[in-house]
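Visitor: Quick one: sequence and predicted model below, then my questions.
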Amino acid sequence: MTPEKRPAEDEEEQESKKLKEDSPPPVTEALQDETSQDSDASDSATSSDPEKKWEYIGRRNLKSIPSMIHYGPRLISALKGIRVAFVTSHCSAVHSIIITEEGKAMALGRNEKGQLGVGDADIRTGIVPIQSMAESTVVAAAVGRNHSLLLTDRGNVFACGDNKSGQCGTGSTSAIIHTPTKISFKESKICKVACGAEFSMIIDKKGYLYSFGLPEYGQLGHNTDGKFFISCTKLSYQHERVPRRVPIFVERSKDGHPTPVTDVQIVDIACGNNHTVAVDAKKRAFSWGFGGYGRLGHAEPKDEYIPRLIKYFDGHNRGVVKIYCGSTFTVGISVLGIFLWGQTRRTGEANMYPKPLQDLCGWDVRSVGCSATSIVVAADESVISWGPSPTYGELGLGDNIKSSTQPKEVKALEGAHVSQVACGMGHTLMMVRDETEQDKEILEKLKEITL
């Protein structure tokens, strides 16, 4: 197992230095904890330099400004009157994609690699429409650290953002793709997309799985990490620049001997920073990529270069119906309940194999959002969240409970029907039903936020 890269990249550190030169002095985490973020002043301004509010999130050497943090859920004023059908982000991402019921795509967040798809890499504030997709009906999307995929009703996928590892799948060598560009794929219609930090996955209507991007930890499932030496001292990777089918799925015996698994038709897929988990039509779960902290669920921290069956869920009435990935952990919804494996804390023991989340036993879980270490769950008529300190408001628990290592209900949304949750780095988006009078009463109590 090779050491895993941290979320902050070298280029992000360089950007941090640049931001420091024209930013106010960073505040300490202690100051953040002592400052109330729910004041009226925080509604109108995010910092002394509001244009760069997204640029502070997830940087190693920068701390966010207290007025940037909102510890309770708020209504996005720019989406008033707009019916939202889908939201997505990623545990390594500081941007999100929002899709309306009419199939129009909008983006929010950091744009330094052109990941918002608006034609440039300029800093953007607020929610911006992706104008180049206006003639298409977008039905789903996925985002990675600095790239985005958009899926249309015709089964085509368009990609934009960072492409230095080929994660946009266009076949080009462009480092940045500013405008959504159709990926190179002619085999069949695509029905689902997913992104890791620097790689991507697509599923076609036949249930075949394809991957492209960075293969560094085997997360593409092609039985290689793609490493090769340019010279005796310089290491590089053989990036997959167009979708390549994942050809084989295996199960391993106790002595490690692999046996092919037949009749695999993938129906669901989720990616962490450097690992992937997929579920097939028979509710079998497979995982591969970086194995640290037990995030693959195989009871060992070994990297897997090809999809390996998670034996825990192999058996009668033990199948997986839905899967979600955080940076170093995985959450699976099984016939038996909701399970977690990997590590959700920055220190301490990890779950090397799936373990049930006892606090959520008996809840009807609809959606799960996974961030770096935080988890937000929509279940029944409630939202439940937890995550160790430091957190930056993504849990929505309010000023008095800014972090929690145990699942807690989000009181501001008690009684609300949340249909989907999407977590990124330091932020969470939730789709809340507004059809009944009770729904509207709950929403009317929430403050608004102007992004």
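Guide: Sure, I can see it.

Visitor: Could you use CA atoms for every contact and neighbour count after this?
Guide: Will do.

Visitor: distance of the spatially most central residue of the chain from residue 422?
Guide: By C-alpha atoms, centre = their mean, the mean C-alpha position of the chain lies nearest to residue 90, the distance being 1.7 Å. Distance of residue 90 to residue 422, given as C-alpha to C-alpha, to the nearest Å: 7 Å.

Visitor: Tell me the residues that contact both of these two, please.
Guide: Common contact partners of residue 90 and residue 422 (C-alpha atoms under 8 Å, 6 or more residues apart in numbering): residue 370.

Visitor: one step back: now the residue nearest to the centre of the chain. Nearest residue, chain neighbours left out?
Guide: residue 424 (4.7 Å; C-alpha to C-alpha, 6 or more residues apart in numbering).

Visitor: where along the stretch 101-250 of the chain do the strands fall?
Guide: Remark: strands assigned in the stretch 101-250 of the chain by DSSP state E, counting those that start in this stretch are 105-109, 128-129, 138-143, 147-152, 157-162, 176-182, 190-195, 199-204, 209-213, 227-229, 235-237, 240-245, 250-252.

Visitor: Give me the angle between the third one and strand 199-204.
Guide: Orientation note: strand 138-143 sits at an angle of 150 degrees relative to strand 199-204 (axes from the mean of the first three to the mean of the last three C-alpha atoms, to 10 degrees).

Visitor: adding another structure so you can compare the two:
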Amino acid sequence: MSTKRKRPPVKKAGTKRGKRKEDSDVDSDLSDNSENENSTKPDEVLIAGHGDVLDEPTQLPQELLKTLTKPAGQLFLFGMVNWDIAGRKENKSGNRLHPNLNSPHRFTDLKVRLAVSGCVSAHSVIVTEDGKAMTFGRNQFGQLGLDNTTTKEVPTIVPALANMKVISAACGRNHTLFLTDTGTVYACGDNRSGQCGVGNLQPNIITPTRINYRGPPIVKVGCGAEFSVILDIKGGLHSFGLPEYGQLGHNTDGKYFKTSTKLCFHYETSPKRIVLYIEKSKDGHVSPVDVTEIVDFNCGQNHTVAIDSKKRAFSWGFGGFGRLGHAEPKDELVPRLIKYFDSQSRGVRSVHCGSTYSLAVTDFGALFMFGQTKRTGEANMYPKPVQDLAGWDIHHIGAGNTSIIIAADDTVIAWGASPTYGELGLGDFTKSTTVPKEVTRLSGIKVLCLTMGLSHTLLIAQNETPEQTNKLETFDKFEP
């Protein structure tokens, strides 16, 4: 359904954007953009039928819900827990500071099914055993969905979703998506680039609002720093938000000059389907790839990697440090086939994106990394195997800003170059490591879910048997 879109009157200075690109987008994690951008006026673009009675949602198929609903367990938290200063150079809030948690701590007595954060997020979402969404962390733009902008130290139930069953969520830098068991998506937080997908550029959305989408039910949601991606039940990908590096996959970076010196962006304020997938030959020849169904995807800060039903991997968006795996640091404006995985023996099973790097697990369980985790040294311009994990059975991966944590076999392995904030969980003496190291405190614990934020880690451990419960009781509890 076509709609007329007005150009959003957004203030963005061209020089500022240029600098951000030059410095690499690593350092841009430290800012929340200047406050004056909040002066954006809402630019309504609603499609016909928005909010009609016809849209009464029905539950997703039971078989699918079974695969999406994870078992519940005990939540653990480690890393930096001063949410207002995470990733920032100074403490503006003047609040009392908690010491970093350098080893895993139990957090809340609730049984938790799902814990979600993002590689540039200082906030998190947890879903309890009965499907209730709770949020905590930074809340400057209302990204916790609690009708206010007050930072929350402890998980707090999201009132607008209290009567719904939430099955998944995703966190961007300052926005959040929630997915319910009807395949409906709600968004809240910073919307200055349209990343909440509600059809306008209202700067802050403090209550979860249904996104402006009328298509097949959604089965997965993902967030980059200022953009969002959703996957429908038929395997179609849709994206919205900031198009600056081509991260929306719509064959544009959305740039235009409003005046000779003022650079602006055509933001995508409603979900728009990604229709073209390509491959490039060595001589630069581009040909379309027939993709019938996307089965999984993951978003980094300004890039996305997706897998189709033939286990091929595609990547697009910001290309710096080789995080797209194409052996060149160019931005890609549409999903491009990663040639390295396009062979019989290298089908991709899962993908995980950090700020400036990507991880892929192949059918045979091998872990590959492309891009760069640390601020210095050489980047992997194409997928390279992580030799230290050869032969391990990897089942969960958390990809953070510059740190990685993995649950493999019966142990947890983590690594990340300095500076780290305790998110590796290695204890008070080993704060950082550039090579994969076993988190000895967590050995023998069955991990049900693992996620990383900007500088914190959330882990859900199984606590079904008395032995498991007793072992988990030996951990300290974090009570802010």
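Guide: Right, received. Where do you want to start? If you're wondering where the values come from, they're calculated on a predicted model, not measured in any experiment.

Visitor: could the strands of the stretch 101-250 of structure 1 go into a markdown table alongside distance to residue 451 of structure 1 and mean neighbour count?
Guide: What follows is those, written out as a markdown table (distance: least, C-alpha to C-alpha, whole Å; neighbours: other C-alpha atoms under 10 Å):
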| stretch | distance to residue 451 of structure 1 | mean neighbour count |
| --- | --- | --- |
| strand 105-109 | 9 | 23 |
| strand 128-129 | 11 | 18 |
| strand 138-143 | 20 | 26 |
| strand 147-152 | 20 | 27 |
| strand 157-162 | 22 | 28 |
| strand 176-182 | 22 | 22 |
| strand 190-195 | 25 | 25 |
| strand 199-204 | 28 | 26 |
| strand 209-213 | 32 | 27 |
| strand 227-229 | 42 | 12 |
| strand 235-237 | 39 | 13 |
| strand 240-245 | 35 | 21 |
| strand 250-252 | 46 | 17 |
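
Visitor: Switch those over to JSON lines; also include distance to residue 289 of structure 1.
Guide: Converted to JSON lines, the strands of the stretch 101-250 of structure 1 look like this (distance: least, C-alpha to C-alpha, whole Å):
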{"stretch": "strand 105-109", "distance to residue 289 of structure 1": "28"}
{"stretch": "strand 128-129", "distance to residue 289 of structure 1": "34"}
{"stretch": "strand 138-143", "distance to residue 289 of structure 1": "18"}
{"stretch": "strand 147-152", "distance to residue 289 of structure 1": "19"}
{"stretch": "strand 157-162", "distance to residue 289 of structure 1": "21"}
{"stretch": "strand 176-182", "distance to residue 289 of structure 1": "25"}
{"stretch": "strand 190-195", "distance to residue 289 of structure 1": "13"}
{"stretch": "strand 199-204", "distance to residue 289 of structure 1": "11"}
{"stretch": "strand 209-213", "distance to residue 289 of structure 1": "12"}
{"stretch": "strand 227-229", "distance to residue 289 of structure 1": "14"}
{"stretch": "strand 235-237", "distance to residue 289 of structure 1": "15"}
{"stretch": "strand 240-245", "distance to residue 289 of structure 1": "15"}
{"stretch": "strand 250-252", "distance to residue 289 of structure 1": "14"}
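
Visitor: For residue 355 of structure 1, which of those strands is the nearest?
Guide: strand 250-252 (20.0 Å; C-alpha to C-alpha).

Visitor: and the closest one, how far from structure 2 on average?
Guide: With mean C-alpha distance after the TM-score superposition for structure 1, strand 250-252 of structure 1 departs from structure 2 by a mean of 0.7 Å once superposed.

Visitor: what's the matching range in structure 2 for that strand?
Guide: Structural correspondence for strand 250-252 of structure 1: residues 278-280 of structure 2, per TM-score structural alignment.

Visitor: Give me the residues contacting the matching stretch.
Guide: Here stretch 278-280 of structure 2 has contacts from 286, 287, 288, 289, 334, 335, 336, 337, 338, 339, using C-alpha under 8 Å, 6+ apart.

Visitor: among the strands of the stretch 101-250 of structure 1, which is nearest residue 290 of structure 1?
Guide: strand 199-204 (13.0 Å).
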